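Participant: just need the structure, nothing else, for what follows:
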Amino acid sequence: MDDRGAAEGGGTRAQAIQAAGPGRSRSPRRGGRGARAFLCARVQESRRAGMTKSAARRPVLSLRELNRAMLARQLLLGRANIGVVPAIERLAALQAQWSPSPYIALWSRLVDFRREKLWSAIERHDVIRARLMRGTLHLVSARDFYAYAVATQDLQRGAWNRLQIGNGVDPKKVAALAIAFARKPRPKEEVLEHVQARIGGALGGPFSWLVWRFVSAHADLVTAPPGGHWEYGGTDAPYVAASHWIARGERPPEEDALETLVWRCLAAFGPATLADIAQFAGQVPPRVRPTLERLAPKLRTFSDQEGRLLYDLPRAVRPGADVPAPVRFLPRYDELLISYKHRDRVIAPAHRRAVYTKNAIVEAVFTVDGFAAGTWGLVRTKGEAILRVAPFARLPPRERAAVEAEGRELLSFLAPDATMMGVRFA
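Facilitator: Model (predicted):
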């Protein structure tokens, strides 16, 4: 299965050779390379023919229809009157690399959201902060944590395993030691020292952070407060074993975990391609493909205007292209900006260099008519709070006024103590 056709094309190269029969797998040219090229061309031609017929039977969704579906799933067509935990589950996960990011993300999506609502959920252990998708910090519900941890373990554990197991380190012993020690929140340096003192010199490597990733991934260590607080800008929050932090739940079988991840991804970001789902998960497409194939009979399929195969939940909302979309401000690293391989439904190609920087920062954006229309940032000087807005192109007066009005509301959330506020356009 690829982006344009799942379980619709041919099989493996070996199957193609067998299907060709004796004497049919040879090219008129001599030599292995010629035969391989001939076979590849035949297989690709067969796949293209199959995909063309199948794609012709699938409904085609326009770019604006995909955009409106995305906005609806992401609670950006209208603020939702739901709690923090169900909202995070609806959104699949919230990026938490930048501490204020999940707070701003929820403010733009929920009715009457206040900072203390999210912080309270973190303190109650209803929301968990951990390295999950793409190996980066996320906030997820306690109910979803173990499924995401197992579904992403190939990324979380794989690279570190090759380094440590090659030195004779037993991951199960490492996990047991770390879990027993991190029954309560502890600095990661203390956890590492405890484990290394009992494992010996075998546990090590050129970089301490590599060793830490190995230990934390196998022990399911999650961050504890003050990690996740709006004003906490550090990266050294204390860690605690999830088994001692989360009241209910356990690691599910990998097959079930991957199904949960795919289901959550489609609910939050669908309709989506295989490549989109893999991008969200931080996995290579072949790892996600078998799960998607198992779920395919339960899913609806569409094509985009480029002919790519899209999967979606059968009863998911897909608004029309003409549904109005209000101005919204999204924070740095908003999951919406990262979770698609094909990002046209979020931002036009011409504007991406202004958002996705060379040093891996994903800038904060505001949307107009559902699409990214510029970047923004907060400037604080003493009692003053200024929202600097940099549109990608000149905004018509009505849209400019809408951006300014929403920007002033955002300022009241970002800087409630400011004595002077203003929105300035670049």
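
Participant: make it CA atoms for all contacts and neighbour counts henceforth
Facilitator: Fine.

Participant: next one: stretch 255-269 to chain centre, how far?
Facilitator: 11 Å (Cα atoms, centre = their mean, to the nearest Å).

Participant: scratch that, stretch 132-147 is what I was asking about
Facilitator: In terms of Cα atoms, centre = their mean, the centre of stretch 132-147 is found 10 Å from the chain centre.

Participant: before we move on, what about stretch 247-266?
Facilitator: Relative to where its chain is centred, stretch 247-266 has its mean C-alpha point 15 Å off (Cα atoms, centre = their mean).

Participant: check stretch 333-350 too.
Facilitator: So, by Cα atoms, centre = their mean, the centroid of stretch 333-350 is 11 Å from its chain's centroid.

Participant: report the buried residues of that stretch.
Facilitator: 333-341, 343, 345-347 (16 or more other Cα atoms under 10 Å).

Participant: again, but for stretch 100-110
Facilitator: So for stretch 100-110, counting by 16+ other Cα under 10 Å, buried means 100-110.

Participant: please apply the same query to stretch 279-290.
Facilitator: 279-283, 285, 288-290.

Participant: identify the farthest-apart pair in the buried residues of stretch 333-350.
Facilitator: 333 and 345 (16.7 Å; Cα to Cα).

Participant: what helix or strand is the spatially most central residue of the chain on?
Facilitator: Among the residues of the chain, the one closest to the centroid is residue 280, at 3.5 Å (Cα atoms, centre = their mean). In this structure, residue 280 sits in helix 274-281 according to DSSP states H and E.

Participant: which residues touch that helix?
Facilitator: Contacts to helix 274-281, defined as Cα atoms under 8 Å, 6 or more residues apart in numbering, come from residues 2-3, 133-134, 152, 261-262, 265-266, 284-285, 288-289, 292, 310-311, 338-342.

Participant: alongside the first, I'd like the structure of this one:
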Amino acid sequence: MTVLGTRALNRATLARQLLLDRADIPVLDAVAHLGGLQAQEPQEPFTGLWSRLRAFDPAALDSLLTGRNVVRTHLMRRTVHLVTADDVLAWRARHDAMLRQRVLGTYRRELDGTDLAELAAAGRAVMADGEPRSMTELARALADRWPAPGPRALGEMLVAALIPMAQLPPRGLWRTRAGVRNVPLSSWLGREIDPPAPDGSDPAGQALVRRYLAAFGPASSSDLRAWCGLAGLPASVAAIRGELVTFRDEQGRELLDLPDAPRPDPDTPAPVRFLPAFDNAILGYHDRGRIIDAPHRGLSVAGARVVLVDGRTAATWTTKADTVTITPLRDFTRAEHTAVTEEAQNLASFLSDNNSDRVQIKPPTFGV
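Facilitator: Next up is the predicted model:
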């Protein structure tokens, strides 16, 4: 079986994630290809798409949100994701059990003895008037009936798990600060969520496997599970295994992939790219070594914005007062310094609506 080294996996990841060459495709197609973008920080998807698309216009994403073509909702790993309307309707039922279990994992003591079916029905009854509500408002509406869990546990279970919700604009619009207002997903989109297959098959799970590999492969089953948070996909992998190809990584782990997906030459040049907090290219894997060196793995869970140099995490970045500040994790060569500066200037211009291209590069920080 062919062994793929770390550099080969790195280049495959960059190609699938649209980070090797910026793509000339519509924003909706990019969001679909990526299987959504993690979006609990509302402005981060704009940087993620800017780094992946040629001539990205934030107004295009705004239009998709207000036009109900993409939505912000709890999905993979119980985190807020920006996903297409078609995908969330196709995938949401497949995530129901995982979402409930993840909320219970945090609030098991508070919700002990709570009839979740009864709670869900009561929550839907409150939301039936079509009025958008915050998580706290919904929980308070039911607090007299369920006083013991407290508003935080009630609200999390209702909004993140029991009632599929959409977070309404202006939350998530470009350069907009707004609180979370929720409405039931099906009422916002005007379509019902796809139900599970009546024959016990799992077409949604099989589609998830294919879509994951298209955007993240070659990858292991544990990588797939780390991305979506679902434990019950071995049967889906087995069902489509005959249409997949397999490899091994340098540790001997089996990697699955679509046969015609891009796997560039490991020596393919990789441009500098600035990634937002909690980017797909990092959080989409259990083994994040294809992007981040072991001493810096903590950055992936800390929400650090990172800079890729030659395809690997080589710096972190922040922005304040229209200045992009870069903190290297290692020394840059002269050519790398120039390339990072140029891309940072482009990013500063994008984030400031062309009002600034100011960049600051700090001395390297080692051992993060």
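
Participant: sorry, back to before: quick one: which of the buried residues of stretch 279-290 of structure 1 is nearest residue 194 of structure 1?
Facilitator: Looking across these and measuring by Cα to Cα, the closest to residue 194 of structure 1 is residue 282, at 30.5 Å.

Participant: just give me the match in structure 2 for that closest one.
Facilitator: Matched to structure 2 by TM-score structural alignment, residue 282 of structure 1 sits across from residue 229.

Participant: pretty sure residue 317 of structure 2 is touching residue 299, no?
Facilitator: No: Residue 317 of structure 2 is beyond contact range of residue 299, at 11.6 Å (criterion: Cα atoms under 8 Å).

Participant: between the two, which is the more surrounded one?
Facilitator: Ranked by neighbour count (other Cα atoms under 10 Å), residue 317 of structure 2 and residue 299 place residue 317 first, with 21 against 18.

Participant: centre of the chain to the lengthiest helix in structure 1, how far?
Facilitator: For structure 1, the helix with the greatest residue count under DSSP state H is helix 32-57. On the basis of Cα atoms, centre = their mean, helix 32-57 of structure 1 sits 32 Å off its chain's mean C-alpha point.

Participant: swap in stretch 7-20 of structure 2?
Facilitator: 17 Å.

Participant: go on, stretch 261-281 of structure 1?
Facilitator: Worked out by Cα atoms, centre = their mean, stretch 261-281 of structure 1 lies 8 Å from the chain centre.

Participant: please apply the same query to stretch 324-335 of structure 2.
Facilitator: Mean-position distance between stretch 324-335 of structure 2 and its chain equals 26 Å (Cα atoms, centre = their mean).

Participant: for structure 2, what spans make up the strands?
Facilitator: 3-4, 37-38, 70-74, 80-84, 165-167, 182-184, 245-249, 254-257, 273-275, 306-309, 312-320, 323-328, 358-361 (DSSP state E).

Participant: would you turn the ones you listed into JSON lines with distance to residue 146 of structure 2?
Facilitator: Putting the strands of structure 2 into JSON lines (distance: least, Cα to Cα, whole Å) gives the following:
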{"stretch": "strand 3-4", "distance to residue 146 of structure 2": "54"}
{"stretch": "strand 37-38", "distance to residue 146 of structure 2": "32"}
{"stretch": "strand 70-74", "distance to residue 146 of structure 2": "23"}
{"stretch": "strand 80-84", "distance to residue 146 of structure 2": "26"}
{"stretch": "strand 165-167", "distance to residue 146 of structure 2": "21"}
{"stretch": "strand 182-184", "distance to residue 146 of structure 2": "20"}
{"stretch": "strand 245-249", "distance to residue 146 of structure 2": "50"}
{"stretch": "strand 254-257", "distance to residue 146 of structure 2": "46"}
{"stretch": "strand 273-275", "distance to residue 146 of structure 2": "42"}
{"stretch": "strand 306-309", "distance to residue 146 of structure 2": "43"}
{"stretch": "strand 312-320", "distance to residue 146 of structure 2": "43"}
{"stretch": "strand 323-328", "distance to residue 146 of structure 2": "48"}
{"stretch": "strand 358-361", "distance to residue 146 of structure 2": "52"}
